[in-house]
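Give the three-dimensional model of this entry:
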Amino acid sequence: MQNLADQDMRRFGAVNWMGLWTLAQRETLRFLAVWTQTLLAPLVTAGLFLLIFNIAVGPGRPDVMGVPFLTFLAPGIMMMTVIQNAFANTSSSMVISKVQGNIVDTLMPPLSPLEILLGYLAGGIARGVLIALMLAAALALGLGLMPQHPALALVFVILGGAFMGALGLLAGVFANKFDQMAAITNFIVTPLAFLSGTFYSVDALPPLLNRISHVNPVFYLIDGLRYGMIGVSDSNPMLGMAVCLLSTLLICAVIWQMLRTGYRLKA
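Reported below is the predicted structural model:
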């Protein structure tokens, strides 16, 4: 008992860096092992979106916010792909562990709730950043699109991965079955991604829809990346960064409480 007490005292206030690194590595290697599905497939899907819009709209489409429509569209497609895959990474990992009954392998090691949270988020962010870098290279080669503010663009990609990775973990903790996760994806995540200025400027919306869009954190993610990539935006990027950061911290606080209490994780 004394040894356990001494170990707890040594553990209190410290970070289990080895455990955190191991969990983050597991979450990263998990999607790298099937890279054709987790990295290549999103790249192809994003390319098809751009191709279809280019064919359907055509070169005669008026400029949007002073830039060609395809150039305006590209950052929105990039961020949409990033957030969808960050969400999928954390949510699928959590739900699969719960369904297969091996979530105990994550809960039993000497990892604090915060360390578990950060470990899962690391995998979602890593997947989002890798996809963004691949898409940025493809856009540079295909459209000659080079980031106007690369550091800011990277910050918003990381924020996008963190926000939707946290939301995915929240959904994964809440869902006990795959059909529950599918419902969350179809009725929450997809509308957030599509109704956020991905394919249009929110200034073109009616006043009510415009105000609703400004409540959606995904709008600020897309708008911030658009500014980082092409130098135009519907809102102040600094405001968007603050909104996204606060939204991410709020979701992380909810997940931390769930992990701390074992909500829907412990029988």
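
CA only for contacts and neighbour counts going forward, please
OK.

give me every residue that touches residue 198.
73, 76-77, 80, 219, 222 (Cα atoms under 8 Å, 6 or more residues apart in numbering).

mind running it again at 10 Å?
Residue 198 sits next to 72-80, 218-219, 222-223, 226 when contact means Cα atoms under 10 Å, 6 or more residues apart in numbering.

Format those as JSON lines; extra columns: neighbour count and distance to residue 125.
Converted to JSON lines, the contacts of residue 198 look like this (neighbours: other Cα atoms under 10 Å; distance: Cα to Cα, whole Å):
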{"residue": "72", "neighbour count": "25", "distance to residue 125": "24"}
{"residue": "73", "neighbour count": "22", "distance to residue 125": "23"}
{"residue": "74", "neighbour count": "25", "distance to residue 125": "20"}
{"residue": "75", "neighbour count": "29", "distance to residue 125": "17"}
{"residue": "76", "neighbour count": "26", "distance to residue 125": "18"}
{"residue": "77", "neighbour count": "22", "distance to residue 125": "17"}
{"residue": "78", "neighbour count": "27", "distance to residue 125": "14"}
{"residue": "79", "neighbour count": "30", "distance to residue 125": "12"}
{"residue": "80", "neighbour count": "22", "distance to residue 125": "14"}
{"residue": "218", "neighbour count": "28", "distance to residue 125": "15"}
{"residue": "219", "neighbour count": "25", "distance to residue 125": "18"}
{"residue": "222", "neighbour count": "29", "distance to residue 125": "16"}
{"residue": "223", "neighbour count": "29", "distance to residue 125": "19"}
{"residue": "226", "neighbour count": "31", "distance to residue 125": "19"}
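
To compare against the first, here's the next sequence to fold:
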Amino acid sequence: MTDHARHEGSPVTAAMGSRRFGRVNWLGLATLAERETRRFMAVWTQTIMAPLVTAGLFLLIFSIAIGPTRGDVMGVPFTTFIAPGILMMTVIQNAFANTSSSIVISKVQGNIVDTLMPPLSAGELVLGYLAGGVGRGLLVAVAIWLGLWVFLGIGLAHPMWALCFVLLGAAFLSGIGIVAGIFANKFDQMAAITNFIVTPLAFLSGTFYSVEALPPVLYTVTHFNPIFYLIDGARYGVIGVSDSDPLLGLSVGATATLVICLTAWRMLATGYRLKA
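Model (predicted):
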């Protein structure tokens, strides 16, 4: 047997060949997902409790400042109307922060190579990072909803719809976080993306108001914002009212999530702004 034949038949080469045909490195994927989960659980007071407090402050301030004079919105009290929007806004902000901060910190510290060198494909890297962001978003959603249920008596009108939109919103913003983390090389670049893109999209998406009250131009512009459909869908799942068809929102959210995840996959596959 030639050296070439012996090499081709070796376990290492066989494993590499099987990976070329699409087999998943489940151990590596699970390890990356666990690492990303341990990252935010190690500082749970900052990643879980802090968003809960922030959401509570939003509800308190809006209830005191606007609630008594605002009246009902779409047939429900103002505080009840904004509660699901605040829940989803907090979920997507934390999902974005989880993936983006993980990648940027690794790039700044120079240890991103520890993630890129193991035998993980670009798709497995995307899924691993998504697992951490979605996990954090889901925990934040549960914590805030429990607070809404205990203090405001807000249950779940459509539990499966609520779960679908929370998972979809967390996945979408986790994907954006991966793209932003790869693009940004410094913390100030990440801060600019957060302050000028993510935060405005979250705030100007019907979180604190019904889009039916907007002028025609802003009404049209809002419907091009995927986050609007995620927040509106979460509102439907929690309190049973919405500005748009939940099925449309699910379609838009799923399409936007697929597009951003494919973008993240492409960036990782080509090593965009990751290779020296």
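
What's the TM-score once they're superposed?
For this chain pair, the superposition-based TM-score is 0.99 by TM-score structural alignment, normalised by the length of the first structure; 267 aligned residues with a Cα RMSD of 0.8 Å.

follow-up on the earlier one: which of the contacts of residue 198 of the first structure lies closest to residue 253 of the first structure?
residue 218 (18.8 Å; Cα to Cα).

So what does that closest one match up with in the second structure?
Correspondence of residue 218 of the first structure to the second structure, assessed by TM-score structural alignment: residue 227.

Correct me if wrong: its match contacts residue 166.
No - Residue 227 of the second structure is not in contact with residue 166 according to Cα atoms under 10 Å; the separation is 11.3 Å.

list the contacts for residue 231 of the second structure?
82, 84-89, 92, 162, 165-166, 169, 202, 205-207, 237, 242, 249.

in what helix or strand does it lie?
helix 226-239 (DSSP states H and E).

After superposing, tell me the mean distance of that helix to the first structure.
Here the mean offset of helix 226-239 of the second structure against the first structure after fitting is 0.3 Å, by mean Cα distance after the TM-score superposition for the first structure.

Following element in sequence after that helix, please.
The C-terminal neighbour of helix 226-239 of the second structure among helices and strands, as given by DSSP H and E, is helix 246-270.

Which positions in the first structure sit opposite that next one in the alignment?
By TM-score structural alignment, helix 246-270 of the second structure lines up with residues 237-261 in the first structure.

how big's the offset between that stretch and the second structure?
Superposed on the second structure, stretch 237-261 of the first structure shows a mean distance of 0.6 Å to its aligned residues (mean Cα distance after the TM-score superposition for the first structure).

aligned partner of residue 211 of the second structure in the first structure?
Counting by TM-score structural alignment, residue 211 of the second structure corresponds to residue 202 in the first structure.

How about residue 48 of the second structure?
Per TM-score structural alignment, residue 48 of the second structure is aligned with residue 39.

same check, this time on residue 107 of the second structure
Under TM-score structural alignment, residue 107 of the second structure pairs with residue 98 in the first structure.

same check, this time on residue 128 of the second structure
Matched by TM-score structural alignment, residue 128 of the second structure corresponds to residue 119 in the first structure.

How about residue 57 of the second structure?
Using TM-score structural alignment, residue 57 of the second structure pairs with residue 48 in the first structure.

give me the number of residues near the match of residue 128 of the second structure?
23 (other Cα atoms under 10 Å).

Run through the residues that contact it.
19-28, 90, 111, 113 are the contacts of residue 119 of the first structure under Cα under 10 Å, 6+ apart.
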